[in-house]
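Visitor: Sequence first, then the predicted structure, then my questions.
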Amino acid sequence: MQNFFHVDAASPLKTKVLTSALSLFVEKGYFNTSIPDLVKHSGVSTGTIYKHFGDKQGLANSLMECLVEELYQQEMAIVESTTGTKARYRALVFWIMQFSLDYPDVMSFILYARHKDYLPNSSHICSSKPFMILRDIIQQGIESQEVRRMDEMVAASLAFGSVLRMVQLHLDGLLEKPLMAYLDELTESAWRAIENPIKT
C-alpha cells in the first residue's frame, strides 16, 4: 500500500502523525484510538501532537481537511485533462477504483468512518468538494444533453453510487474477481442508465 500523504518538508513529524491517525482511525475507530496509541504508532512525542493539532479532535479535523483537499486536487486534474461528460465520467470511475486499490485506508475512512460523530461542526462528507465535483460533472452532462434530463441527485447516484458500492464490496473482501475486472461492465451499465439516447 502506498503512503497517501506527501512528506511535508516543513514538518515531516506532522505527516507521520496524520499517517498514523488515518491507519488507527480505520483499524480501531476514532473513539478507541488514544493519544498514547498515536504516539506509539507514529514514534512522535505527545508534545508534538498537541503542538501541531491541539488535541485528538483537532487531529481528526486536520486529517479530514488534508484528505478532502488532496482528493479534490486529483479529481480536478482529471476534469481538466478530459472533455465531454462520458469521458470524464469513465476517467473518474477509473480513478476511484484505482485509488481504492492504492489507498484502501483512505477510502475506508471516507466511506465507513462516522465523521459527524466526532466532527459535529464539519460538513457532511457527501457535501465536500470531491463529491460535489462528481455531481457537477453529471449536471454539466444534463446541460450539454449527454445525460437525459432528470433530477441531478438521482443521476449522480445512478452514475457513482454503484461504483462506490462496488468499492465497498472490494474493501470488505466480498468480490469474486479483482476490482478492476468490473470496470468496463460497471461504467457502461451505469452510463446507459443516465445517457440521453437522443442527443440534440
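Guide: Everything's here; your move.

Visitor: From here on, just use CA atoms for contacts and neighbour counts.
Guide: OK.

Visitor: Count the residues that sit near the closest residue to Phe25 other than its chain neighbours.
Guide: With sequence-adjacent residues excluded and distances taken as C-alpha to C-alpha, 6 or more residues apart in numbering, Phe25 is closest to Thr33, at 6.6 Å. Number of residues near Thr33 (other C-alpha atoms under 10 Å) recorded here: 16.

Visitor: Please apply the same query to Lys14.
Guide: Lys14 has 21 nearby residues by other C-alpha under 10 Å.

Visitor: The host helix or strand of it: which residues count as buried?
Guide: Per DSSP states H and E, Lys14 falls inside helix 12-27. Neighbour-count burial for helix 12-27, counted by 16 or more other C-alpha atoms under 10 Å, picks out 13-26.

Visitor: And here is the other one:
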Amino acid sequence: MTRHKRSEETIRKLLDTALEVYPGDFTLRAMTTRSGVSMGSLYHHFGSLEGLAAALYGRCMDELLDRMAAAVEEAADARDGVRRAVVAYLGFTADHPDKARFIHAAPYALDLGPYAERIAAAKAPRLARLNGWIRGHMDAGTVARLPVAQVEMLLIGPVAEVTRRWLAGVPGIDLEEAARILPDRIWRSLGE
C-alpha cells in the first residue's frame, strides 16, 4: 500500500471511529484505542480532537447537502423541488441518524469555531448548487424574492427542528409524517 493510500485509510478509520463513539466517549483515548491509530497520527492528520470533529462535521454535512442538491436538481418545478429537499433531509436523517446527530449536536458540544472558515469553504460549492437552484426559481418568479439566508431558514428551519426533536426521542415526532405534512406548508412560505 502506498503512503498516500495508508494516509487516506488512517483518516477514514479515525473519522469512522469518531462517528461510532460520538457522543458517548468522544475522547482522544477512545479514538486511539478503538481505531488502533496512534495519537501522533491523529495529531498529524487533524491537529486536535476538535480538528477531527471539524473534519467529521464537514464529511457528514457534505453528504446531507449533496443529497439535497441532487434532489432539487431532479425536480420538475419549484414546488416539487421544495418537496424533494424536505424529503431528502428527512430521508438522510432516517438513513443516517448518527451523521444527523453529529451535524446537529457537534457544533454546540465541541469547539468548532477555529475551523469555521474551513467548514464554510467546504460547504460553499454544495450551497452554491442549492442557492443556484433557488435563485433560478426566484428569477422565474416561482419562489418569493427573499434574501437567500431567509429562504434557507424557511426551507431548512422546520426540517432541522423536526430532526433535532426526533434525534432527541421526543414523543410524537415521526419523520414519515413530517415528510407528508411539511413540504406543502414550507412551499406556502416560499412560493410566489
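Guide: Sure thing, it's come through. Worth saying up front: this structure is predicted, and the values here are computed from it rather than measured.

Visitor: After superposition, what is the TM-score?
Guide: After superposition, the two chains reach a TM-score of 0.77 (TM-score structural alignment, normalised by the length of structure 2), with 185 aligned residues with a C-alpha RMSD of 3.0 Å.

Visitor: picking up where we left off before, am I right that the residue nearest to Phe25 of structure 1 is in contact with Ser23?
Guide: No: contact between Thr33 of structure 1 and Ser23 fails when scored by C-alpha atoms under 8 Å: they sit 10.2 Å apart.

Visitor: Could I get the contacting residues of the most centrally placed residue in structure 2?
Guide: When C-alpha atoms, centre = their mean is applied to structure 2, the residue found nearest the centroid is Met61 (2.8 Å). The contact partners of Met61 of structure 2, by C-alpha atoms under 8 Å, 6 or more residues apart in numbering, come to Ile103, Lys123.

Visitor: can you tell me what part of structure 1 stretch 89-103 of structure 2 aligns to?
Guide: Aligned by TM-score structural alignment, stretch 89-103 of structure 2 corresponds to residues 96-110 of structure 1.

Visitor: buried ones in the matching stretch?
Guide: Ile96, Met97, Phe99, Ser100, Leu101, Pro104, Asp105, Val106, Met107, Ser108, Phe109, Ile110.

Visitor: the helices in structure 1, which residues?
Guide: 12-27, 35-42, 46-53, 56-81, 85-102, 104-112, 115-118, 129-143, 152-156, 162-171, 183-194 (DSSP state H).

Visitor: Could you dump these into TSV with distance to Lys177 of structure 1 added?
Guide: As requested, the helices of structure 1 are exported to TSV (distance: least, C-alpha to C-alpha, whole Å):
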stretch	distance to Lys177 of structure 1
helix 12-27	24
helix 35-42	33
helix 46-53	41
helix 56-81	26
helix 85-102	13
helix 104-112	17
helix 115-118	30
helix 129-143	26
helix 152-156	26
helix 162-171	9
helix 183-194	11
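
Visitor: Return the list of helices and strands in contact with the helix holding Lys14 of structure 1.
Guide: helix 35-42, helix 46-53, helix 56-81, helix 104-112 (3 or more C-alpha pairs under 8 Å, 6 or more residues apart in numbering; DSSP states H and E).

Visitor: That one vs structure 2 - mean distance after superposition?
Guide: Taken over the aligned residues, the distance from helix 12-27 of structure 1 to structure 2 averages 2.4 Å (mean C-alpha distance after the TM-score superposition for structure 1).

Visitor: likewise stretch 58-72 of structure 1?
Guide: Mean deviation for stretch 58-72 of structure 1: 3.1 Å (mean C-alpha distance after the TM-score superposition for structure 1).

Visitor: still on that earlier bit, gap between the residue nearest to the centre of structure 2 and Met39 of structure 2?
Guide: 26 Å (C-alpha to C-alpha, to the nearest Å).

Visitor: same thing with Leu19 of structure 2?
Guide: 17 Å.

Visitor: can you check Leu90 of structure 2 too?
Guide: In terms of C-alpha to C-alpha, Leu90 of structure 2 sits 36 Å off from Met39 of structure 2.

Visitor: try Ile173 of structure 2
Guide: Taking C-alpha to C-alpha, one finds Ile173 of structure 2 at 40 Å from Met39 of structure 2.

Visitor: what's the most distant pair in the buried residues of helix 12-27 of structure 1?
Guide: Leu13 and Val26 (20.1 Å; C-alpha to C-alpha).

Visitor: Give me the number of neighbouring residues for the closest residue in space to Asp111 of structure 2 that isn't next to it in sequence.
Guide: For Asp111 of structure 2, ignoring the flanking residues on the chain, the nearest one in space by C-alpha to C-alpha, 6+ apart is Glu50 at 6.4 Å. Other residues within reach of Glu50 of structure 2, judged by other C-alpha under 10 Å, total 18.

Visitor: show me what contacts Glu50 of structure 2?
Guide: With C-alpha under 8 Å, 6+ apart, Glu50 of structure 2 has these contacts: Leu110, Asp111, Leu112.

Visitor: So what's the residue count around the equivalent of Gly157 of structure 2 over in structure 1?
Guide: Per TM-score structural alignment, the equivalent position to Gly157 of structure 2 in structure 1 is Gly161. Look at Gly161 of structure 1: counted by other C-alpha under 10 Å, it has 14 neighbours.

Visitor: again, but for Met150 of structure 1
Guide: When neighbours are counted by other C-alpha under 10 Å, Met150 of structure 1 comes out with 12.

Visitor: What does it correspond to in structure 2?
Guide: Checking TM-score structural alignment: Met150 of structure 1 goes with Leu146.
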